[in-house]
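K.L.:
What follows is a predicted structure for the sequence shown.
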Amino acid sequence: MQLQAVHRVYFLGIGGIGMSGLARYFLREGRQVAGYDRTPTPLTRALEAEGAQICYEASTALIPEPFQKAGGTLVVYTPAVPQTHPGFAFFNAGGFEVLKRAQVLGMISEATRCLAVAGTHGKTTTSCILAHLLKEAGMDVLAFLGGVSEDFGSNFLMEGTEFSVVEADEYDRSFLWLTPEVACVTSMDADHLDIYGSGAALTEAFGAFAGRVRPGGRLVVRNGLPLKGITYGIGDDSQYCIENLRTEDGHYCFDIRTPDRTYRSVRFSKPGRHNLLNGLAAFTMAVQVAAQPDRLVEALATFKGVERRFSYKLRSEHLIFIDDYAHHPTEIDAVYEAIREMHPGREILAVFQPHLFSRTRDFGPEFARSLSRFDRVWLLDIYPAREEPLEGITSEWLLGQIENPRKRRVEKGQLIDEIRAAAPEILLTIGAGDIGLEVEAIKDALSHANEYE
């Protein structure tokens, strides 16, 4: 089916961050949009306000009547929805066109000058920075983001369709549906071993992604990765390199050396060396297609951030509350180091919700080492997402490996009371599960707690 022939789009898993971006695209294109998800969330409520019809029960009887006709209806699904969902049997038996989210994203971006960001860490922040840079440079950009940009207040941007910014997700080899003009690989740490089986197989998939860059296109890679391309890094021999790095008034200030010139006194406000690298990756990609690179430099200084990516929720003399999506040991290390750099000497209470039984099993010792670095560490139960439990793999199992005397498991329902009683100097909530839905309630409670007034 050609997308031009699509009149209606039904999403199985419409509330996912990637799926909701596609839903917004089709709504903007004037198509009818409906879908299923398990529970209402701020994203699904926003989609309903924008015109989508959403049901929260796994019943085919609730599929709106127009979407029960195969002609002109496209069905999009995410691997997060189990194949046992009755919608799959209904749509497949009815002769509908049923495609993965990644396939549809590939079809949309193929008609644009696509800039795709891949990597086991940093995709979302880099993509959001890149979309911001292109927009501020006055370019026609369409962006599908894996997080809510604080600059746009959305995970979707449509200022035109000449350029597209997309996340090239390695999960389920989704990024192999893309054909970018400019591609970037930020990192290649072992992850998603439930899909790949080994780090070597993951590395091979990234190589295949690099091979999908269009003829005449460009591949941007962090210096040190085993791929050939335009390199970027901090204080090394990269082609695009941050030099003379310093902090001024809570911001980073630095120079960017490129093959053509050096940009002096560039400013960037997101804490952490990992975020500096994300900003440099986005700049390196943008400068390959932008006619006015000086505007890109100015835009780096105005980037606000991404929700749940080192997001300051409270910042007072008595309490700092930071929320982050980190769900891999390398990401947790990066957040820890950013806090220590920006807030030296202050005690950190980290509340972590492990994401996936398989990831917890595969990286148990690494998680334990990363989490042990905090002054206090609390674990919530593992968020299963798409998985069934694995025997013996629990938060108690992970807790037993953490070498920190101030560790404990906490029930999510008791979390706010426990945090208030603990009175931390710095509170950090981390994880990719539904811990993110607790953040505003935690912020609210702490904002009104006497001990923080």
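P.N.:
Structure received.
K.L.:
all contacts plus neighbour counts: C-alpha atoms, from now on.
P.N.:
Fine.
K.L.:
which residues touch V377?
P.N.:
By Cα atoms under 8 Å, 6 or more residues apart in numbering, the contact set of V377 is L349, A350, V351, F352, L371, N404, R406, K407, R408.
K.L.:
Structure two is appended below for comparative analysis:
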Amino acid sequence: MIKGPILFLGIGGSGMSSLAHMALDLQIQVLGYDQKNSDTTDYLKERGVILYHSIGEIPLNGIQMVVYSSAINDKHKEVFHRIKEQNIPLKHRSEFMHLLVSNQKSISVAGSHGKTSTTTMVSQILTEMGLNPTIMIGGDTSLLQKRGGKIGTGEYAVYESDESDGTFLKHKANFRLLTNIDNDHLDYYHTREKLEQAFLTYMGFDVPGEVVLFARDPGITSVLESNYKTVVFDKGFRLSLLVTKEQTYEKWFQYFVSNYQSQITVIEYEISSDCLYFVFKNEKYSLTLPFPGIHYLTNGLVALTCALKLGITPSKSIEILSRYIGVKRRQEILGTWNGVTVIDDYGHHPTEIRMVINSLKEKNKANGKLHVVFQPHRYTRTKLLLNDLADSLTGADFLYLLPIYSAGESQIEGISSMSFLPFLDKTKTVLLPGLMEEDLMKIQSKLQKGDLLLCLGAGNVRDWGTQLLNGQH
């Protein structure tokens, strides 16, 4: 049994705040440290959390456990030293989460993109089926009423599994879902090979459990093709492969089917006119969602395949997902300004950027132009992915570049938003200084009725959209 008080270092982060809410659900006293106030920390204080903004202020007497995130680093050596001196158990957030779900059947969702949406979809299906799951989501969804995490009394625990620092490999869930593999967090992994090896380990072919793979993804296909000869299946392992029809003839697929036919579930699908069609046990099904974009449909297929493994019929999952509630900062409509729809999206990786730009351009093609206010996220990511980031933005009709959002990183010499300019069409690209009033005047001058204004990035780019709507410029 977990006892409090528990101190959360970096409690304002999305993952940490979710865990803090789960601890509060268990009636555990929670203390927190974060440098900044935010809506997230304000809500935690409403629920009784004692919040500190200075490391030196934190009283450690009586603390039973300290939970920290990867954002807490060498800058905080002093407090780690004090914690160790007093022999207080110190847990990374991933370790603490696994403690919380240790008495339930766990469902983890991993992938370079789509983790939050897919976790929310699985959670919504289980919740509406009355299964009362424990849930931990790295995003804000109305399903959890601003909390990001909750303790449920049901049989299952659903959580988002973050690969950014490798800690997603510390626990093998009973159900392991994987949406895709892409070049991200190479500042941690350094090479594509090490990144792929981490995801291969996550799949856990030699560990009992159900695994659902969206095998249409090139990254997942690459890992399977590179490793199928060395895969050893545990007797308790079951695999679901989501594929398109043309994939059934590929070499790796034939190998899996011929050697492990009884342990493989294959679901073939196709997408046409914002609808995903698939066949299961000779029955034909179609899935549509309230949000545009192929990526949402394929995430939905991953979610309902997981639900299948829990005994929930495709028809029931499809009905629930037809009213999928979505996640804040994923194609979230903020409002309208002079006939212009203002949208916020968290996308900050080239693949995510292409997906959201393509889906919104298709949605609005008969009405007006797509204006994108892009805020690059982290100096390291910008340096590593500069060419691909620039290419992903070319679909915008008008592009406005904000200064890089550092996310706490030190500036890298020679890397700034100006680094994008050689790769972009200068006739439709505007470099913004990051001054709200000046920026909005430049943006407004190009907007026409019927246009879309997309605020894109993982930092605070949303503020430019809300300020435009509020008339504070």
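P.N.:
Structure received. In this text the structure is predicted, and so the values were computed from the model without any measurement.
K.L.:
Mind checking how well the two chains overlap by TM-score?
P.N.:
The TM-score (TM-score structural alignment, normalised by the length of the first structure) is 0.89; 432 aligned residues with a Cα RMSD of 2.3 Å.
K.L.:
re the thing from before, buried only: go through the contacts of V377 of the first structure for me.
P.N.:
L349, A350, V351, F352, L371, N404, K407, R408 (16 or more other Cα atoms under 10 Å).
K.L.:
and which of these is nearest to I382 of the first structure?
P.N.:
In terms of Cα to Cα, no member of these lies closer to I382 of the first structure than F352, at 9.3 Å.
K.L.:
ok, back up a step: can you lay out the contacts of V377 of the first structure as CSV showing secondary structure?
P.N.:
Below are the contacts of V377 of the first structure laid out as CSV (DSSP: H, G, I helix; E, B strand; the rest coil):
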residue, secondary structure
L349, strand
A350, strand
V351, strand
F352, strand
L371, helix
N404, coil
R406, coil
K407, strand
R408, strand
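K.L.:
export those residues to CSV and tack on distance to A183 of the first structure?
P.N.:
CSV is the format used below for the contacts of V377 of the first structure (distance: Cα to Cα, whole Å):
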residue, distance to A183 of the first structure
L349, 37
A350, 34
V351, 34
F352, 32
L371, 33
N404, 41
R406, 43
K407, 41
R408, 42
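K.L.:
Could you check how many residues crowd around the equivalent of K105 of the second structure over in the first structure?
P.N.:
Aligned counterpart of K105 of the second structure in the first structure: R113 (TM-score structural alignment). By other Cα atoms under 10 Å, the residues close to R113 of the first structure number 21.
K.L.:
which one is R113 of the first structure nearest to, not counting chain neighbours?
P.N.:
F163 (4.6 Å; Cα to Cα, 6 or more residues apart in numbering).
K.L.:
next one: G148 of the second structure
P.N.:
Closest residue to G148 of the second structure apart from its sequence neighbours, by Cα to Cα, 6+ apart: S18 at 4.5 Å.
K.L.:
And Q331 of the second structure, by the same measure?
P.N.:
Leaving aside its chain neighbours, Q331 of the second structure sits nearest to D345 (4.9 Å; criterion: Cα to Cα, 6+ apart).
K.L.:
what sits against the aligned partner of that neighbour in the first structure?
P.N.:
Under the alignment by TM-score structural alignment, D345 of the second structure pairs with D324 in the first structure. Residues in contact with D324 of the first structure (Cα under 8 Å, 6+ apart) are R308, R309, F310, S311, V335, L428, T429, I430, G431.
K.L.:
Return the distance of D324 of the first structure relative to H132 of the first structure.
P.N.:
Separation of D324 of the first structure from H132 of the first structure (Cα to Cα, to the nearest Å): 20 Å.
K.L.:
mind listing what's buried in whichever helix or strand E331 of the first structure is part of?
P.N.:
Element membership for E331 of the first structure (DSSP states H and E) is helix 329-342. By 16+ other Cα under 10 Å, the buried positions in helix 329-342 of the first structure come out as P329, T330, E331, I332, D333, A334, V335, Y336, E337, A338, I339.
K.L.:
Next, the mean deviation of it compared to the second structure.
P.N.:
Taken over the aligned residues, the distance from helix 329-342 of the first structure to the second structure averages 0.9 Å (mean Cα distance after the TM-score superposition for the first structure).
K.L.:
just stretch 99-108 of the first structure next, same as before
P.N.:
By mean Cα distance after the TM-score superposition for the first structure, the fitted stretch 99-108 of the first structure averages 1.5 Å away from its aligned residues in the second structure.
K.L.:
What is the distance between that stretch and the centre of its chain?
P.N.:
Offset of stretch 99-108 of the first structure from its chain centre (Cα atoms, centre = their mean, to the nearest Å): 18 Å.
K.L.:
Next: stretch 67-87 of the first structure.
P.N.:
Centroid separation for stretch 67-87 of the first structure versus its chain: 24 Å, with Cα atoms, centre = their mean.
K.L.:
same deal with stretch 425-445 of the second structure?
P.N.:
Distance, stretch centre to chain centre, for stretch 425-445 of the second structure: 29 Å (Cα atoms, centre = their mean).
K.L.:
just stretch 298-312 of the second structure next, same as before
P.N.:
Distance of stretch 298-312 of the second structure from the chain centroid (Cα atoms, centre = their mean) equals 18 Å.
K.L.:
circling back: now the buried residues of helix 329-342 of the first structure as TSV including distance to V76 of the first structure?
P.N.:
Below are the buried residues of helix 329-342 of the first structure laid out as TSV (distance: Cα to Cα, whole Å):
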residue	distance to V76 of the first structure
P329	32
T330	32
E331	30
I332	33
D333	36
A334	35
V335	34
Y336	38
E337	39
A338	38
I339	40
